[in-house]
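Chemist: Predicted structure and sequence below. I'll ask about it afterward.
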Amino acid sequence: MYQPPAFKETREDVLLDAIARHPLATLVCNTNDGLTANHLPMMANEDGKQLHAHLSRGNDLIDQCENGVDALAIFQGPAHYISAGWYPGKNEHGKEVPTFNYVVVHAHGKLRFKHDAKWKLSHLKSLTDKMEYGRETPWSVSDAPAEYLARQLKGLYGLEFEIAELVGKWKMSQNRKDVDKLAVVEGLHDDGDQAAIDTAAIITRTI
């Protein structure tokens, strides 16, 4: 991934936090038939050295890839279009162009398939507890009947992704003057959707 110095993010805690906040990943693997991509939630384990996930038995990734295949998991954080019309320079000299601000994390590593029922159950409990956290009446894996849950576990396989490298890019107007950043924040708030608000919050922290 191209990383201009102004946008490069290397702090592991920041990268893992972005993964935790935006767990839906694009998992890319190279197979004998070429590249394949799957979209699925992936969650880092406690020490941040692995990503855990699962797929339906109907998904043939397990047949397309050997155990230990090199893989890339891409996590997309807040992102939004930035209008050239927001910059003060648009009226002063006109030498402005639009762009797109975004947060992205690339996890490089090796992918292994897990079939152990205890591993799969522990993963599902951890993932569900995380996703349900803060709800008034959170759903728990234990809410499902045991026989039903056993059948569901047989219908999926686990993914254990050993992280070799995390690469982050925060393209959030760091290369602009504060007056431009403030104008962009104002424009994003005027747009008002959640992606705009989240993007504005990150830019504000760079001022």
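Modeler: Nice, I can see it.

Chemist: use CA for all of it now, contacts and neighbours both
Modeler: OK.

Chemist: Okay, Asp198 and Leu55: tell me how far apart.
Modeler: Relative to Leu55, Asp198 is positioned 30 Å away (CA to CA, to the nearest Å).

Chemist: Show me where this protein has its helices.
Modeler: 12-21, 61-64, 89-92, 117-132, 146-154, 178-191, 194-204 (DSSP state H).

Chemist: got a markdown table for those helices, with mean neighbour count too?
Modeler: Shown next, in a markdown table, are the helices of the chain (neighbours: other CA atoms under 10 Å):
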| stretch | mean neighbour count |
| --- | --- |
| helix 12-21 | 16 |
| helix 61-64 | 14 |
| helix 89-92 | 12 |
| helix 117-132 | 15 |
| helix 146-154 | 12 |
| helix 178-191 | 18 |
| helix 194-204 | 19 |
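
Chemist: Next one for the comparison:
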Amino acid sequence: MYLRPVHAEHHLPTLRKFIRQNPLGILTTAIDSPLHHFLQASHIPWLLDVSDETSETELGTLRGHIARANPQTKAIIHDLTQGSSTATTPRLAKDILVVFNGPAQHYVTPKFYTETKPATGKVVPTWDYAAVEVYGRATVYFDTKEPATDAFLSKQIADLSQFAETSIMHYDRPWSVSDSPANYVGLLKKAIIGIEIEITEMGGRWKMSQELSEGDRAGVVTGFEALGSSVAKEIAESVKERAELAKQKKT
């Protein structure tokens, strides 16, 4: 991701909050395989673990799971089983990438630039959006005979369900994995593998018209608000928030 300084976000608590608000990340791998594409990507919901939520230096760990039938899974397992590793929880040799996208993104028309367009005409369209990218080393839990695999998957699906039911759905009485028959859950666990990512690098990009003049930025906000859609209204709020943050950084 191109992290232009004016759009870049490196504050880890902010990045952690973004991931938890938008947990469906795109897992991207680059694996040499005779049967599958070198580059593969899958949408996976993730949990982010950190030991100190107030820390501005701790990167943390991502936990997720993916269908065993997924071609990306097959490439991952093939890569691990063809190596010389005898570890019960093998780790991929190459880094992986997970990208988290914000729910609101929108085309920005030059007509919004009410200051520069009438003055010089030197304006072009663009796109406003927010995203966070995470790099790391992946440990993979795929061997159904290993106790570590069952332990990881049991905790993963229980924690993910709890997180989604309470933090996303806000249920007072959340659904729990234990509500399903144990033998049914056991069968489903055999159809997935677990992925744990030790994060080595994380960065975000909030491209929300921060680089514009105050007049053009005001035009962007007015333009989006006039569209009336929920997405446009959210973009307008983000543009105002990012402008305020940029102003605070200068003082």
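Modeler: It's in. For clarity, every value in this text was computed on a predicted model and none was experimentally measured.

Chemist: So which of the helices of the first structure is nearest Ala44 of the first structure?
Modeler: helix 12-21 (7.3 Å; CA to CA).

Chemist: what's the angle between the closest one and helix 117-132?
Modeler: 90 degrees (axes from the mean of the first three to the mean of the last three CA atoms, to 10 degrees).

Chemist: returning to what we had before: relative to Cys29 of the first structure, which of the helices of the first structure is closest?
Modeler: Closest of these to Cys29 of the first structure is helix 61-64, at 8.7 Å (criterion: CA to CA).

Chemist: so how much does the closest one differ from the second structure once superposed?
Modeler: Following the fit onto the second structure, the mean deviation recorded for helix 61-64 of the first structure is 2.7 Å by mean CA distance after the TM-score superposition for the first structure.

Chemist: Other residues contacting that helix?
Modeler: 31-33, 113 (CA atoms under 8 Å, 6 or more residues apart in numbering).

Chemist: and those residues, which of them are in strands?
Modeler: 31, 113 (DSSP state E).

Chemist: Which ChimeraX command selects the buried ones in the contacts of helix 61-64 of the first structure?
Modeler: To isolate the buried members of the contacts of helix 61-64 of the first structure in ChimeraX, using 16 or more other CA atoms under 10 Å:
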select :113
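
Chemist: ok, which pair from the contacts of helix 61-64 of the first structure is furthest apart?
Modeler: Asp33 and Phe113 (19.1 Å).

Chemist: still on that earlier bit, could I get the helices of the first structure as JSON lines with distance to Ala44 of the first structure?
Modeler: Formatted as JSON lines, the helices of the first structure follow (distance: least, CA to CA, whole Å):
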{"stretch": "helix 12-21", "distance to Ala44 of the first structure": "7"}
{"stretch": "helix 61-64", "distance to Ala44 of the first structure": "20"}
{"stretch": "helix 89-92", "distance to Ala44 of the first structure": "43"}
{"stretch": "helix 117-132", "distance to Ala44 of the first structure": "10"}
{"stretch": "helix 146-154", "distance to Ala44 of the first structure": "20"}
{"stretch": "helix 178-191", "distance to Ala44 of the first structure": "31"}
{"stretch": "helix 194-204", "distance to Ala44 of the first structure": "22"}
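
Chemist: Out of the ones you listed, the one nearest Glu160 of the first structure is which?
Modeler: It is, among the helices of the first structure and with distance given as CA to CA, helix 117-132, at 10.0 Å.

Chemist: my guess is Ala243 of the second structure meets Gln210, correct?
Modeler: Yes. Using CA atoms under 8 Å, Ala243 of the second structure is in contact with Gln210, at 5.5 Å.
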